[in-house]
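Asks: turn this into a model:
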Amino acid sequence: MKKWLFCAAVLGASSAAYAQSSVTLYGRIDTGLQYQTGMPQGNAFTMESGNWDSPRFGMMGTEDIGGATKVVFKLEAGFNSLNGGIGSTLFSREATVGLANDTWGTFKVGNMGAYELQQDSFDLDPQLMMLYGIQTLVRGRNWSTASNGLEYASPLLGGLRVKGQYDLTNSTTWNAGNPGSGPGQLGGAQGRSGGIELTYDTASAHLMAIYDEIRDSNGQFDNVYVNSRSIMAGGTYRIGAVTLYGGYQLLDAPQASNEGYFGDGAPTSLPAGTSPPTQASQEWLGARWYATAATSLGAAVYHTNANHGNGNATLYTLTATYSVSKRTTFYSEVATVRNSATSNIGLGDGYSDPYGANGVDDSASATTNTRTNPNFGGSQTGVFAGVVTRF
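Replies: Below is the predicted model:
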């Protein structure tokens, strides 16, 4: 009898423990077709993975440990929907564990990955994080990633929330060694990075300010579009079925150098009077109309200017989305970017069109230069359409 009671108690305790814990599997798949003009070697018609919503799968869970506190974890992997390939490491998008409390907030440690603080800026993007948007004119700077990190997010206090990150380098030299890397042409290790974010919400408005910095492996800010300080402020305001967007971003890299932009220190050909920028600014305005519960239409204009003679560029975009269910959405976007005579920003993601000349404007490296930037003073136009489903 005692043995039976003991087994029942163990099973009951086990059931209670499972009732207080949960694990959720989730993911999304996004594939579409894209056509772009103004490429260095002509026009391009391609199939693309994640032009809106980066394909991913993962699991997240919670365990109630009492005192209104939960242990939380998240593991997330990115993949290419065209060939099924996984990123460089399995859980490169996020691998964190932490504690969450309704009164004290949430603290997490681990690989922040694609949830580096700067990526929260996509809440301010009228094009909802589609490929042509808030990251285009800053050559992918807003795609920043980070690992070896700590994060704290406060509870919501009268509409205000504070969030901070600090990413260690796990190196005895303090600055070097972080395997997280931004999208720039160097592709090398980052140094220390981190920042702070403030958000404030009302019934109609969402306001956000972010200060974020990413250093190179020597602890310097040597490339505006990769290793730099960023300060951003903006907001959204909803009026009926229309949401208005606006914002401003300033990038600063006081130690900018040829090495920071070109790796070996030997720059590709640049227009006369230009040199690596130490600052670049961006501002944008846009609106999104939720015409029906399933349909939205968006329009936005973005403008950037870089110092040291590097000119300016303007991006014009239109988007449409149509949800056929709670899980599946069809989407499309058309955009054109126009450059001044000393600028050559393209419609790429920052990896394929970093700062520097393409193979047409720089004939000396034409055999090895695979950049997709337009020519200096040129333009690019692109359109894509696809479908994303979530589970």
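Asks: CA atoms for contacts and neighbours, from now on please.
Replies: OK.
Asks: quick test: name the residue nearest the centre of this structure.
Replies: W143 (3.1 Å; C-alpha atoms, centre = their mean).
Asks: distance check, that one against R161.
Replies: Applying C-alpha to C-alpha, to the nearest Å, the value for W143 to R161 is 22 Å.
Asks: how many neighbours does K108 have?
Replies: Residues near K108, counting by other C-alpha atoms under 10 Å, number 22.
Asks: identify the residues contacting the residue nearest to it when sequence neighbours are not counted.
Replies: The shortest distance from K108 to any non-neighbouring residue, by C-alpha to C-alpha, 6 or more residues apart in numbering, is to G98 (4.1 Å). Listed by C-alpha atoms under 8 Å, 6 or more residues apart in numbering, the contact set of G98 reads 71-73, 106-109.
Asks: again, 6 Å this time
Replies: If a contact means C-alpha atoms under 6 Å, 6 or more residues apart in numbering, then G98 has 71-72, 107-108 as its contacts.
Asks: those residues into CSV, with extra columns for distance to Q119 and secondary structure?
Replies: Putting these into CSV (distance: C-alpha to C-alpha, whole Å; DSSP: H, G, I helix; E, B strand; the rest coil) gives the following:
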residue, distance to Q119, secondary structure
V71, 24, strand
V72, 21, strand
F107, 18, strand
K108, 17, strand
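Asks: residue ranges for the helices of the stretch 201-350 of the chain, please.
Replies: Remark: helices assigned in the stretch 201-350 of the chain by DSSP state H, counting those that start in this stretch are 258-262.
Asks: ok, now which ones touch the spatially closest residue to E333 that is not a sequence neighbour?
Replies: Closest residue in space to E333, ignoring its immediate chain neighbours: T319 at 4.3 Å, by C-alpha to C-alpha, 6+ apart. The neighbourhood of T319, defined by C-alpha under 6 Å, 6+ apart, consists of 297-298, 332-333.
Asks: any idea which of those is closest to D120?
Replies: G298 (19.6 Å; C-alpha to C-alpha).
Asks: give the contact list for that closest one.
Replies: By C-alpha under 6 Å, 6+ apart, G298 lies in contact with 287-288, 318-319.
Asks: again, but for V301
Replies: V301 makes contact with 284-285, 315-316, according to C-alpha under 6 Å, 6+ apart.
Asks: how about the helices in the stretch 1-150 of the chain?
Replies: Under DSSP H, counting those that start in this stretch, the stretch 1-150 of the chain gives helices at 2-19.
Asks: for the nearest residue to V71 once chain neighbours are set aside, give its distance to T62.
Replies: Leaving aside its sequence neighbours, V71 sits nearest to L99 (C-alpha to C-alpha, 6+ apart; 4.6 Å). L99 sits 9 Å away from T62, going by C-alpha to C-alpha.
Asks: could you also give me the structure for this next sequence, so I can compare it with the first?
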Amino acid sequence: MTSPSHKKAALAAACAVTFVCLSASAQAQSTVALYGEVDTGLAYANNVGGHSQYQLTSGLIDGSFWGLQGSEDLGGGMKALFRLEHGFAPANGTELNDHPYYVGLESESFGTLTLGRQYDSIHDYFAPFTLTGNAGGTAFAHPFDNDNANNSYLAANSVKYASPNYGGFTFGGLYAFSNGAGRFADNRAYSLGANYSGGAFSAGVAWLHNNGRGATEAGAYDPYALPGTGGAAGSVIGTFVGKQDTIGVGANYVIGDVTLGAAWSRAIQTGVVDADSGAGLPSIAFSNYELNAVWQITPNVLLAGMYVYTKASAAHWHEGAVQVAYQLSKRTDVYAETIYQRATAGAPAAINSFDPASGRNQLVVATGIRHRF
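Replies: From the prediction side, this is the model:
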């Protein structure tokens, strides 16, 4: 016969096992993760406003940030999810509002619907085929990041849908509200995109439209001057743009350890106004033609390079760049890169994340370290 003390001990053990099982089940159904990245380095630019520049950089490949993301299993192939990220410049501690935050629902059968401040379809379906949206990062953006392939701006007040994977085919779209009473079309945006991946080949297409970027304080985009537009000579000035349409198409093909890529984009900006004087300016359009390659030389060494030709309404730019990265561990790597840009027709060279040159040429040589956590 079991003694009362043994019964109590057995009951306590059973309760403990039940508690552990329930806790494990709860943990399996709901997850929260803290993550992020710090990227900083040293850079030399031969021509910034006519002078050489040496600087400590913050994010020449990826913008530094920390984030929280999590999900909760709702059953039936459905889960709730959230993502909260905040950017910063490790060189000086400046806070940056350049990352997404959203909440939504994900279904295995019907796709994902999220609401918040988010990346548009250019980021999701086109940018991965450019080097700035892949291994190269920030400094490899097309001149002035005119097509937003480097995510110079995210869409606030946005509703976004992403489909499940249908045999390698995915698609999605975004709509960002102006939030203005009686001004539905002011400072709004919408985008569409699709991607196909099968075997060694993958391709994507995306389109982004926005009205009056920054024209209101509570709309899709923050109220600040849009960089990258200019007058007839292509000069760099602060402007607001009445309407902008951007389309991008890209493709990759994998041959062994080498990924070959090609991308084309066109950004058309109309209703251009000088941000200081309010004077009207000519419309401007950028066409970007990019060829790139990424070679995984060894498991720890990656080599990437690109050539981009950008033609604007009255000027054009040539840009070449090479980057090598060495993986010290799963979370830490060091890198070195060089970018050269040459402009014509009186336009300045302007490598992304650096101030414009005083003339048509600009060269950047940089090295850095990245750590992910």
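Asks: what's the TM-score here?
Replies: For this chain pair, the superposition-based TM-score is 0.82 by TM-score structural alignment, normalised by the length of structure 2; 337 aligned residues with a C-alpha RMSD of 2.9 Å.
Asks: just among the contacts of V301 of structure 1, which is most surrounded?
Replies: Each of these was scored for neighbours by other C-alpha under 10 Å, and L315 scores highest at 26 neighbours.
Asks: map that residue across to structure 2 for me.
Replies: Aligned counterpart of L315 of structure 1 in structure 2: E319 (TM-score structural alignment).
Asks: contacting residues around the counterpart of A366 of structure 2 in structure 1?
Replies: Matched to structure 1 by TM-score structural alignment, A366 of structure 2 sits across from F384. Residues in contact with F384 of structure 1, defined by C-alpha under 6 Å, 6+ apart, are 33-34, 332-333.
Asks: buried ones among those residues?
Replies: Buried residues within these, defined by neighbour count using 16 or more other C-alpha atoms under 10 Å: 33-34, 332-333.
Asks: from the residues you listed, which land in strands?
Replies: In this view, the buried ones among the contacts of F384 of structure 1 that belong to strands under DSSP state E are 33-34, 332-333.
Asks: going by distance to P55 of structure 1, which of those residues wins?
Replies: The closest of these, once distances to P55 of structure 1 are taken by C-alpha to C-alpha, is L33, at 15.1 Å.
Asks: just give the nearest non-adjacent residue to the closest one, would you?
Replies: Excluding its sequence neighbours, the residue lying closest to L33 of structure 1 (C-alpha to C-alpha, 6+ apart) is M47, at 4.5 Å.
Asks: and that neighbour, how far is that from L99 of structure 1?
Replies: Note on M47 of structure 1: its distance to L99 of structure 1, by C-alpha to C-alpha, is 41 Å.
Asks: between the two, who's got more neighbours?
Replies: Between M47 of structure 1 and L99, L99 has the larger neighbour count (other C-alpha under 10 Å), namely 20 against 14.
Asks: so what does that one match up with in structure 2?
Replies: Taking TM-score structural alignment, L99 of structure 1 has L105 as its aligned residue in structure 2.
Asks: picking up where we left off before, aligned counterpart of the residue nearest to L33 of structure 1 in structure 2, please.
Replies: Correspondence of M47 of structure 1 to structure 2, assessed by TM-score structural alignment: L56.
Asks: what's the spacing between the helix or strand that contains H371 of structure 2 and its chain's center?
Replies: For H371 of structure 2, the host element (DSSP states H and E) is strand 361-372. In this view, strand 361-372 of structure 2 has its centroid 18 Å away from the chain centroid, taken as C-alpha atoms, centre = their mean, to the nearest Å.
Asks: next: stretch 353-372 of structure 2.
Replies: With C-alpha atoms, centre = their mean as the basis, stretch 353-372 of structure 2 stands 18 Å off its chain's centre.
Asks: which parts of the stretch 151-300 of structure 1 are strands?
Replies: Along the stretch 151-300 of structure 1, the segments classed as strands by DSSP state E, counting those that start in this stretch run 160-167, 190-201, 205-216, 229-239, 242-252, 279-289, 295-306.
Asks: residue range for the shortest one in structure 2?
Replies: Alignment note (TM-score structural alignment): strand 160-167 of structure 1 is matched to residues 169-176 of structure 2.
Asks: quick check: L297 of structure 1 touching W289?
Replies: Yes: using C-alpha atoms under 6 Å, L297 of structure 1 is in contact with W289, at 5.2 Å.
Asks: what about R161 of structure 1, neighbour count?
Replies: Neighbour count of R161 of structure 1, defined by other C-alpha under 10 Å: 17.
Asks: next one: R183 of structure 2
Replies: There are 12 residues near R183 of structure 2, going by other C-alpha under 10 Å.
Asks: likewise G219 of structure 2?
Replies: Here the number of neighbours of G219 of structure 2 (other C-alpha under 10 Å) works out to 27.
Asks: check contacts around the residue nearest to it when sequence neighbours are not counted.
Replies: Nearest residue to G219 of structure 2, sequence neighbours excluded (C-alpha to C-alpha, 6+ apart): S178, at 4.0 Å. Taking C-alpha under 6 Å, 6+ apart, we find S178 of structure 2 in contact with 184, 186-188, 219-220.
Asks: nearest to T344 of structure 2 among the residues you listed?
Replies: Using C-alpha to C-alpha, the shortest approach to T344 of structure 2 within the contacts of S178 of structure 2 belongs to N187, at 32.6 Å.
Asks: pretty sure that closest one is touching G219, no?
Replies: Yes: in this structure, N187 of structure 2 is within contact of G219 by C-alpha under 6 Å, at 5.1 Å.
Asks: what residues sit buried inside stretch 317-337 of structure 2?
Replies: 317-327, 332-337.
Asks: matching A357 of structure 2 against structure 1, which residue comes up?
Replies: Match for A357 of structure 2 (TM-score structural alignment): P374.
Asks: same check on V205 of structure 2?
Replies: Aligned partner of V205 of structure 2 by TM-score structural alignment: A209.
Asks: and that match, how many neighbours?
Replies: Counted with other C-alpha under 10 Å, residues neighbouring A209 of structure 1 total 19.
Asks: same thing with T24 of structure 1?
Replies: 10.
Asks: measure it to N111 of structure 1 for me?
Replies: Taking C-alpha to C-alpha as the measure, T24 of structure 1 falls 19 Å from N111 of structure 1.
Asks: which residue is the nearest non-sequential neighbour of Y54 of structure 2?
Replies: Spatial nearest neighbour of Y54 of structure 2, excluding adjacent residues (C-alpha to C-alpha, 6+ apart): Y44 at 4.7 Å.
Asks: separation between the one you found and Q29 of structure 2?
Replies: Shown here: Y44 of structure 2 relative to Q29 of structure 2, a distance of 49 Å by C-alpha to C-alpha.
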